[in-house]
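Colleague: Whatever this is, show me its structure:
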Amino acid sequence: MNKRRMPRVFSIRITIISLFIVAIVVPFLFFSYYTNSKSIEGISSANTSFSMESLFQKTKALEDYLMGINYRANDVLTLPKIEALLNQNPGNEQEQRAFASSMATLLEEQQNLLDVRKLQFYPIDLENYPEYQKNDGANISREPWFGSIKENGEPEWKLFLPQDNYYLYPEPVISRIKRVDNTSTNKPIGIFTIDIPVENIKTFIEGTQGQEGQQTFLLDENGFVIYHRHKELIGANYDSPELHHLINEKAAGTETFNIEGSKSLVSFVKLHQIPWTMVSSIPLDTLTKPIKKISQLTYIFLVIYILFGLSIIFYITYYFTNPIVRLVRSMRMLENGNFKIALPASKREDEVGMLYRGFNRMVQKIQELIEEVYSSAKIKKELEFQVLSHQINPHFLYNTLESIRWKAEQHRMVEISEMVESLGNLLRLSLNQGMELTTVRREIEQVKAYVRIEKARFGKPVKIIWMINESIMDMPILRLLLQPLVENAIHHGIRENPESGKIVLLGKREGNDLVFELSDNGVGIPERTLQQLNQTLQKESTVDKGSKGVGLFNVSKRLELYFGEHYRLQISVEHGKGTRIIIRHPVLPANNDTGTIA
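Modeller: Down below sits the predicted model:
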């Protein structure tokens, strides 16, 4: 026979470790990841809202500033002195010099009022004015932007760098370029430029000091940098296809992508009246820096927690599971029939020690029980032999009673004959061929046989009224239910006054139950006796043979055992007026002829 392989002691330890990982470590890691991602999401969302609101404010302030300069420049062009000077058409060199001097004086005055870098006027046919701005305007007429605005007349904002063929400023400037038409002929007469240093818009774009790594810059409609903190980027095409794609699709928005070599949260807003876009970017590392510190502390705590937990697990498995494994091994030996085993004595006062001592006591008790069962089996065999040798054949008893009845009839002793006949019927119906079930009809015959015997004993009539519904007479019922009740009514109800005493037995069907009600008009059961009887009916154990109500208790207990507590006897008493007992019995299948209850 193959021995069952014992599980290794480490299997329980591995199970506990696995449960520890599944129940604690995995949820802890998931919770850490979830809170970290949600924190980043929340910070990004908050920063997005803040960035967008800040960008909207900055774009509005910048646009108000630039358009304010534009509006004031328009006012300058409508001044009477400027308008009169523009309507002149200088011819010779002397007139051109006078025109240039007068225009320069007027523009310088307005330039200081506008607070701009330079306010300049170029005649539309600049090549016809050789004396006008010889130093810095000689080649302006050849610039593409000059020819473009000369032709279409659309004003524009343009960035000029120091290396461009314009005013050689040491810093980049933003120019508002606008064509001027004659108010009488509507013909173009010149082009005005208003130069603003790029540094002038710095405060509108950068504002207060932002977070570490945060950058805010300005792009034109072609993706060239108008302003950037890093001056070397001004005028260059900003190298970010994703950003250009977003700007072309939306007027404002926020996305996360790589920009300037790091993954950043990028927000942008387009200006309404100027085709520029203000962009703000902040590296995600800057946003998540506080969370990373928390995450590091969390991971350190998790490692310490796991090490501490594993130490506890190893302690538990070594101190508790090893003794349990030894106990299981001994139990397996006990299963194989080896009762001569004993665990080593344990002085531990915990549950393990109690298990060890309990197992040893159990093994000892099993050995004692085996010996006791063996002895009891031997005695039982002897008793069975004695019972078999002393059994009386019921047919012999029936034949003997029949012979007594026949002798009584021969000697014309009718009472003896009837009494013996009733006793024989009572015995036959009570035994019921060893079957537990009988019918209502046979049960009523048994009760009637018992009543005839009692009449003969008393020498006085016993008045019983039978009110049994014929439809239930052939229904199955437990045997010996009604006779103990009638016996109780005769002996404790009407025995003292049989002449006026009366017993009524009612039988009917109510739904799925058979209901039998036995009532008498005797003196009734005393209150104290009734309480004792009810308490007896509620007990789980049997009563003493000498106690009152043994028959009632047996009937109630049989009904309860077979059909449940709902079918206990119901006893009610009106002192001086009699007793009423109700039996409820479930309706059983009519074809149940086995004598057993399914």
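Colleague: C-alpha only now, for contacts and for neighbours.
Modeller: Fine.
Colleague: Could you confirm residue 274 falls within a helix?
Modeller: No: counting by DSSP: H, G, I helix; E, B strand; the rest coil, residue 274 is located in no helix; its state is coil.
Colleague: What's the end-to-end length of stretch 152-166?
Modeller: With C-alpha to C-alpha, to the nearest Å as the measure, stretch 152-166 spans 21 Å from end to end.
Colleague: sec struct for residue 392, please.
Modeller: coil.
Colleague: What degree of burial does it show, as a neighbour count?
Modeller: Residues lying near residue 392 (other C-alpha atoms under 10 Å) number 10.
Colleague: One more, please, to line up against the first structure:
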Amino acid sequence: MRPKGKVRNMARLIGLLIPATLRTRLFMAFILLIFFPFSILNLYNFQEVKNVMQQKASEQSHEQLEKMIQDLKNFMSLSFKTTIMLEQDSTVLSILKSPQNYSPLERKHQIEDKFKTINNSFFFNGPQVYYTLIDYYGNAYTSYQPMESIHAEALTREDWFVSLKSGQPYRWISNDPNYVHPDASKSPELLSLTARLSDMYQVPYGVARVSLDYSFWFKNITRDPSINQDFYIITQNGEVIAESRSDAGLPIESLKADLHSAADGYVIDKGSNSILNYSYIDSAGWYMVSKMSLDFLFQEMEAMKRRFFITMLLSTTLFIGATYVVSLAMTRPLQMLQKRMAQAVRLDMKAAFPTSQLKGEVLDLTLTFNKMIHDANELIQRLKMEERQKEAVRFQMLLTQMNPHFLLNTLNTVKWIAIRKEIPEIREICISLGTLLETSLNSKMEMIHLQDELQLVKAYEYIQSFKYKNQFHVEYLLSDQVKYALVPKLCLQPLVENSILHGFDGMEEQGFIRIRVYAEDKYLVMEIEDNGVGLNPEHQSTPLRKREGIGMKNINERLKLLFKSEASLEVLSLNQGTLVRMRFPLLISEPFREGERRHVEGFIG
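Modeller: Next comes the predicted model:
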């Protein structure tokens, strides 16, 4: 299919989609230009607000996570300070370094008193902390009831004890299995700090283990019911090791892809419709995670959105009803006006529309229609009158054509008499005069070739030469380029006649008339120059006749009718004689030859 055909089909399809009635167009304009854009804009604004709220909620959740992490780090820092205090305590140093100086019960009571003092000083409001001290003599001291009997020899074989003994000063164990009796702690694992104890000379004399019950701490810190979130502690492998609620499932698969890529961030889980915020605990190698339901976060906003769209739908319904009433009030007069227009066509434009009950634009339209009917009737009457006048003029022209035809037939009779009588001068005069009359009678042709116009001038020159006994001479100056130029019929003969009758009147010397024709840009210029008495009335023996004014006026009006403002006619007075110049568009029309295609050209080329 051609591109124009596709464009046409597309335009036809668009035309079918556009409503035909004004009422429907008003409704569609409201839906397309107001309702839809306004709805889309508000949906966009609601979405932007949701994004901002989501970002703010994520930032607040991260702040809360950072506070919890900082709280945990503070306890871990206290644990580290506790090991330093134990290391620097003289009683602990003496008992662990020289246990033989004390009885077993005395050692036990003094070490336990130290544990109680530390707990009351640092961990009074904190998580449960469990202490273990081991010397290099096979003695172990604890602040708790162990799940099983503690054997110092067994503890010295564990990895953390071996690494400390080999030179490592301390070590954090984030997944230390719980060794405390279930009556004291039910957590599966503990966060333990193990450290080597050395005297002032850096000579090791024992090992300390300080364990935090982070599950107990986690449940206490997330127990606030005003916090509408669930919290979790997970490992780098995605294993959940602590959670605020046992029934709060964590969509761990949504987090696994981001756990190793960033220390902090958030993920939107579409399955649970929640936002998951996470922060990394570098000292323990864990992630603290919070889960917040988006339904709860956007609950008020969704309610506001529903109220907005319900209100908008109600407003749209009311507007459509009002639009229908208003459009009905507008279209009913228009429909009546349409019927009146159809009636005016049937009644030949003789119907008017009453305006007593109309107002506004419909009244203006009706008044305009009534004026159009009135003007149309006047125009019809004027056209009818002009048509009758044209018929009368045509009839008069038919009557006036009878006399020239009679004269032409009479000339033909005189010509044949001159031929029989062998009078050549009369025969030639009749032929020339017949040519002029025949051309003037041809009303179908207003423009003729220049060479044909010059033949008419020569015919008139020949007739006048008998009257004036060759007292004047006509000179023709033109090129072959313009001989087929189209000129108004009989535009040169009246001007030559003026030169002969009025220019040479009373002259004793030989008169001459120079006809000069040439092309100037896209115009044809024709000049008739004579050496007569000129335009000064004092030099003329007889006054100008009316015929001269009629001829010039006729030529000027014909030029204006044919060429409008592009033609001009001017009469110039010379030192001796007169110059008449005509100027109008150059039109070339060469005669048709067989096998050729010709057309009128605007200029010579």
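Colleague: Just the TM-score for the two chains, thanks.
Modeller: Remark: TM-score between the superposed chains equals 0.64 [TM-score structural alignment, normalised by the length of the first structure]; 545 aligned residues with a C-alpha RMSD of 6.1 Å.
Colleague: Let me see the ranges of the helices in the stretch 301-450 of the first structure.
Modeller: For the stretch 301-450 of the first structure, the helices defined by DSSP state H, counting those that start in this stretch occupy 322-335, 351-390, 394-410, 414-431, 440-458.
Colleague: With the stretch 51-200 of the first structure instead?
Modeller: Along the stretch 51-200 of the first structure, the segments classed as helices by DSSP H, counting those that start in this stretch run 80-86, 93-114, 144-152.
Colleague: Can you say which of the helices of the stretch 301-450 of the first structure is nearest to residue 312 of the first structure?
Modeller: With C-alpha to C-alpha as the criterion, residue 312 of the first structure lies closest to helix 322-335 of these, at 14.8 Å.
Colleague: Following superposition onto the second structure, what is the mean distance for that closest one?
Modeller: Here the mean offset of helix 322-335 of the first structure against the second structure after fitting is 3.8 Å, by mean C-alpha distance after the TM-score superposition for the first structure.
Colleague: and that helix, what does it pack onto?
Modeller: For helix 322-335 of the first structure, the elements it packs on are helix 351-390, judged by 3 or more C-alpha pairs under 8 Å, 6 or more residues apart in numbering; DSSP states H and E.
Colleague: Mean deviation, the helix it packs on versus the second structure?
Modeller: Compared with the second structure after the fit, helix 351-390 of the first structure shows a mean deviation of 7.4 Å (mean C-alpha distance after the TM-score superposition for the first structure).
Colleague: Now that helix: buried residues?
Modeller: 352, 355-357, 359-360, 363 (16 or more other C-alpha atoms under 10 Å).
Colleague: With the second structure overlaid, report how far stretch 423-431 of the first structure is off on average.
Modeller: So stretch 423-431 of the first structure averages 4.3 Å relative to the second structure (mean C-alpha distance after the TM-score superposition for the first structure).
Colleague: Apart from its chain neighbours, what residue comes closest to residue 234 of the second structure?
Modeller: Spatially, and ignoring its direct neighbours in sequence, residue 234 of the second structure is nearest to residue 240 (4.3 Å; C-alpha to C-alpha, 6 or more residues apart in numbering).
Colleague: Which residue in the first structure aligns with the one you found?
Modeller: When the first structure is aligned by TM-score structural alignment, the residue opposite residue 240 of the second structure is residue 224.
Colleague: Quick check: its match touching residue 239?
Modeller: No: if you go by C-alpha atoms under 8 Å, residue 224 of the first structure and residue 239 don't touch, sitting 9.2 Å apart.
Colleague: List the contacts of the corresponding residue of the first structure for residue 287 of the second structure.
Modeller: Under the alignment (TM-score structural alignment), residue 287 of the second structure maps onto residue 277 of the first structure. Contacts for residue 277 of the first structure were tallied using C-alpha atoms under 8 Å, 6 or more residues apart in numbering; they are 218-221, 247, 268-271.
Colleague: Narrow these to those in helices?
Modeller: Counting by DSSP state H, the contacts of residue 277 of the first structure place residue 247 in helices.
Colleague: among the contacts of residue 277 of the first structure, which recur in the second structure?
Modeller: Retained in the second structure: 218-221, 268-271, out of the contacts of residue 277 of the first structure (criterion both residues aligned by TM-score structural alignment, their matches' C-alpha atoms under 8 Å).
Colleague: So how do I select the buried members of these in ChimeraX?
Modeller: Buried residues among these (16+ other C-alpha under 10 Å), as a ChimeraX selection:
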select :218,219,220,268,269,270,271
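Colleague: Make JSON lines from the kept ones among the contacts of residue 277 of the first structure and add distance to residue 403 of the first structure to it.
Modeller: Converted to JSON lines, those look like this (distance: C-alpha to C-alpha, whole Å):
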{"residue": "218", "distance to residue 403 of the first structure": "133"}
{"residue": "219", "distance to residue 403 of the first structure": "133"}
{"residue": "220", "distance to residue 403 of the first structure": "135"}
{"residue": "221", "distance to residue 403 of the first structure": "134"}
{"residue": "268", "distance to residue 403 of the first structure": "124"}
{"residue": "269", "distance to residue 403 of the first structure": "125"}
{"residue": "270", "distance to residue 403 of the first structure": "128"}
{"residue": "271", "distance to residue 403 of the first structure": "131"}
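Colleague: and which of the kept ones among the contacts of residue 277 of the first structure is nearest to residue 152 of the first structure?
Modeller: Among those, residue 221 lies closest to residue 152 of the first structure (C-alpha to C-alpha), at 18.8 Å.
Colleague: wait, isn't that closest one in contact with residue 276?
Modeller: Yes: when contacts are counted by C-alpha under 8 Å, residue 221 of the first structure is listed as touching residue 276 (5.6 Å).
Colleague: For the stretch 451-600 of the second structure, which segments count as helices?
Modeller: Under DSSP H, counting those that start in this stretch, the stretch 451-600 of the second structure gives helices at 493-498, 546-563.
Colleague: Out of those, which is closest to residue 440 of the second structure?
Modeller: helix 493-498 (11.5 Å).
Colleague: hang on, the earlier thing: can I get the helices of the stretch 51-200 of the first structure in JSON lines including mean neighbour count and distance to residue 18 of the first structure?
Modeller: Below are the helices of the stretch 51-200 of the first structure laid out as JSON lines (neighbours: other C-alpha atoms under 10 Å; distance: least, C-alpha to C-alpha, whole Å):
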{"stretch": "helix 80-86", "mean neighbour count": "14", "distance to residue 18 of the first structure": "90"}
{"stretch": "helix 93-114", "mean neighbour count": "15", "distance to residue 18 of the first structure": "78"}
{"stretch": "helix 144-152", "mean neighbour count": "14", "distance to residue 18 of the first structure": "75"}
